[in-house]
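>>> heads up, no residue letters with this:
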């Protein structure tokens, strides 16, 4: 492998080169070094710095607006899908979708950004695929928050080349019931904690999720039981049971409002929040966001999941997902991307940022 990437090459070739560098979460040093060297060589006009295995670069042109482009360098563990292979107009391999196609587009734009229409910041970060505390954006926000601020953030996660606005929030709760142990041969002497979850499950089955429209994008909430645990032996009435529920909520609700909603839904039960992350409003009314939508030439849609756009929204910025690849293929052995999506995303961002 070359010591540097040719950032002026076709973004498809750039994607291939990035995919062929192993970068499982926590092992991004090699790819971060490669990205840093390549930016110094091909984009000397950029201010470049390093934060752990994250590489940050930006223009300082004095433009009216700043657009932040972000992409993670890590992948999930390789699953017999390394190195890349090309079959016709489809590129296969770990990271082709999530999200080295997006990283390649960012690098290609960075190389051409000397006279960009907007000031640009490029954030190539580590450890996105694992716990939030190790996520490179967590460290960057803690140590160098100014590098994340701008008038619009574009997270180049896979979106099938469509602008996906904002993102939904996520909340996990545990509903805990208690009973009394007894031998199952004398079950009437005990109280079955698992049976006590029946009413909570009935409420879940009858629940009708909201589908609010925000900035012209329709979100679809969800409330699902994802785990039940309880019982100590095959001949004992269980005295404790736990039902885990995941709520995906639209960004017009805060995490606190979503929690209050679930406490109302499960009134009378012992509810404990175990995980919570706010969503991100689309913010499509912002001038920079409107320009991107026009450049993309399509209708933006709601992001029906949680992504790092929420981190940028928490800083008061509109944020969208826009990148090549089908997100349903992320983390699968069959991960692949149509190469025309890589080219298409590059062309859109080139129109928006450079023309």
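Now that the structure is in, tell me what you want to look at. The structure presented is a predicted model; accordingly, all values stated were derived computationally and were not measured.

>>> CA only for contacts and neighbour counts going forward, please
Fine.

>>> who touches the residue positioned nearest the centre of the chain in this structure?
The residue lying closest to the centre of the chain (C-alpha atoms, centre = their mean) is residue 307, at 2.6 Å. Residues in contact with residue 307 (C-alpha atoms under 8 Å, 6 or more residues apart in numbering) are residue 167.

>>> Please identify the helix or strand for residue 15.
Using DSSP states H and E, residue 15 falls within helix 11-19.

>>> Need the contact partners of that helix.
So helix 11-19 is contacted by 5-7, 31, 82-84, 91, 93-96, 100-101, 103-105, 108, 339, 342-343, 346 (C-alpha under 8 Å, 6+ apart).

>>> Give me the next element, helix or strand, following it.
helix 29-42.

>>> List the buried residues of that following helix.
29, 31, 32, 33, 34, 35, 36, 38, 39, 40, 42 (16 or more other C-alpha atoms under 10 Å).

>>> Dump the residues you listed to a markdown table, plus distance to residue 294.
Below are the buried residues of helix 29-42 laid out as a markdown table (distance: C-alpha to C-alpha, whole Å):
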| residue | distance to residue 294 |
| --- | --- |
| 29 | 37 |
| 31 | 33 |
| 32 | 33 |
| 33 | 35 |
| 34 | 34 |
| 35 | 30 |
| 36 | 32 |
| 38 | 31 |
| 39 | 29 |
| 40 | 32 |
| 42 | 29 |
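
>>> Put this next to the first one:
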């Protein structure tokens, strides 16, 4: 197989063109190798000032300038599956806005392209910088490349502050909500549907669960000055044996998005309280804690001064929570509307890519 070439100096000088070139190297989760190879080759060719470590398809590149503080700039290089939306194209929005369209433009190759350009372009930033491009973010959590690094090479992630290039409309989104999924199961007794009175219908018994979920009013919780909107919803329901059998089991799957001030134990207790008094079984199947904004850290305050604007909360879960677990304050800051992530018409305003480039350049070049 032909080695993936490095991106050219001309591409590194134009983050929009670089974003398009990176997106056009298809990198659906599990197939990140070609893009990882190109990033590694680019660093070797254009960033001799960086110490580069590769771990699978994750790449860590670090300065060693003896600065008093170190920051991480990170992003995942994988995408959800392509659906006729590569190669990238250019378009004009209804208001005349210039757009880059295609898989990965929002989630989150634009942020990764900015990081790669700055890694090559800024040999002497004001702080030591660790750049991380990692694999397998869009799939099961145990495969996540950043999580793998945190477990097996935590020394590579040591820092005082982190910026994750997740899409945030070119503005700062602090922390993130946590997430918990649980199966709520009712039990019944099978019988022939012609003699239904001899059985107990588990699907019918699930009705009170759905009624409580429909009536549920989610909270808005203020954490460190940011308002996090919660949500508790049914996201799946399963049950039934055959078309002539009264079902003996029904499971409602719920997803609770909870404010970062709550622990996972708090979240589980909240879900169990919702169905208190019902004859059900509750099994937690997946969870990830949230992350507080971390905007009170001095580096975060200087970051906000450099990039400008007012911070907002991140409602969806992101890998800032992994940095939070390591004791590293972290924020989301990247181009793209997060509501367009994974959409077939995924598209990013070109100016947002340049905005993030200018913001990070100003921050890394400032006297900190």
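The structure has been received and is ready for your questions. Everything numeric here is computed off the predicted structure, so don't read it as measured data.

>>> closest to residue 65 of the first structure among the buried residues of helix 29-42 of the first structure?
Of all the buried residues of helix 29-42 of the first structure, residue 39 has the smallest distance to residue 65 of the first structure: 22.3 Å, by C-alpha to C-alpha.

>>> Show me what the closest one aligns to in the second structure.
For residue 39 of the first structure, the aligned position in the second structure is residue 43, judged by TM-score structural alignment.

>>> Residue 303 of the second structure and residue 363 touch, don't they?
Yes. With contacts counted by C-alpha atoms under 8 Å, residue 303 of the second structure reaches residue 363, the gap being 6.0 Å.

>>> returning to that earlier point: buried subset of the contacts of helix 11-19 of the first structure, written for ChimeraX?
Applied in ChimeraX, the following selects the buried portion of the contacts of helix 11-19 of the first structure according to 16+ other C-alpha under 10 Å:
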select :5,6,7,31,82,84,91,93,94,95,96,100,101,103,104,105,108,339,342,343,346
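
>>> Of the contacts of helix 11-19 of the first structure, which belong to strands?
Of the contacts of helix 11-19 of the first structure, the ones assigned to strands by DSSP state E are residue 91.

>>> So which of the contacts of helix 11-19 of the first structure are in helices?
31, 101, 103, 104, 105, 108, 339, 342, 343, 346 (DSSP state H).

>>> ranges for the strands of the stretch 51-200 of the second structure?
Remark: strands assigned in the stretch 51-200 of the second structure by DSSP state E, counting those that start in this stretch are 51-55, 58-62, 70-76, 89-92, 98-101, 128-134, 161-164, 172-174, 178-187, 191-192.

>>> What angle do strand 58-62 and the first one make with each other?
Counting by axes from the mean of the first three to the mean of the last three C-alpha atoms, to 10 degrees, strand 51-55 of the second structure points 160 degrees away from the direction of strand 58-62.

>>> so what does strand 51-55 of the second structure touch, helix or strand wise?
strand 58-62 (3 or more C-alpha pairs under 8 Å, 6 or more residues apart in numbering; DSSP states H and E).

>>> again, but for the second one
Using 3+ C-alpha pairs under 8 Å, 6+ apart, the elements in contact with strand 58-62 of the second structure are helix 33-46, strand 51-55, strand 128-134.

>>> ok, now which ones touch residue 311 of the second structure?
By C-alpha under 8 Å, 6+ apart, residue 311 of the second structure lies in contact with 171, 172, 173, 174, 226, 304.

>>> got a markdown table for the ones in helices among the contacts of helix 11-19 of the first structure, with distance to residue 173 of the first structure too?
Below are those laid out as a markdown table (distance: C-alpha to C-alpha, whole Å):
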| residue | distance to residue 173 of the first structure |
| --- | --- |
| 31 | 37 |
| 101 | 35 |
| 103 | 35 |
| 104 | 38 |
| 105 | 38 |
| 108 | 43 |
| 339 | 41 |
| 342 | 39 |
| 343 | 42 |
| 346 | 40 |
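
>>> Wait, residue 87 of the second structure touches residue 102, no?
Yes. Residue 87 of the second structure is in contact with residue 102 according to C-alpha under 8 Å; the separation is 6.7 Å.

>>> ok, back up a step: quick check on residue 303 and residue 363 of the second structure: which one has the bigger neighbour count.
Neighbours per residue (other C-alpha atoms under 10 Å) separate residue 303 of the second structure from residue 363, with residue 303 holding more: 23 against 20.

>>> so which of the helices and strands packed on strand 58-62 of the second structure gets nearest residue 271 of the second structure?
Using C-alpha to C-alpha, those put strand 128-134 closest to residue 271 of the second structure, at 32.9 Å.

>>> In the first structure, what range does the closest one match?
The aligned range for strand 128-134 of the second structure is 119-125, by TM-score structural alignment.

>>> ok now that stretch, how far from the chain's centre?
16 Å (C-alpha atoms, centre = their mean, to the nearest Å).

>>> how far away is residue 306 of the first structure from residue 321 of the first structure?
Per C-alpha to C-alpha, to the nearest Å, residue 306 of the first structure is found 10 Å from residue 321 of the first structure.
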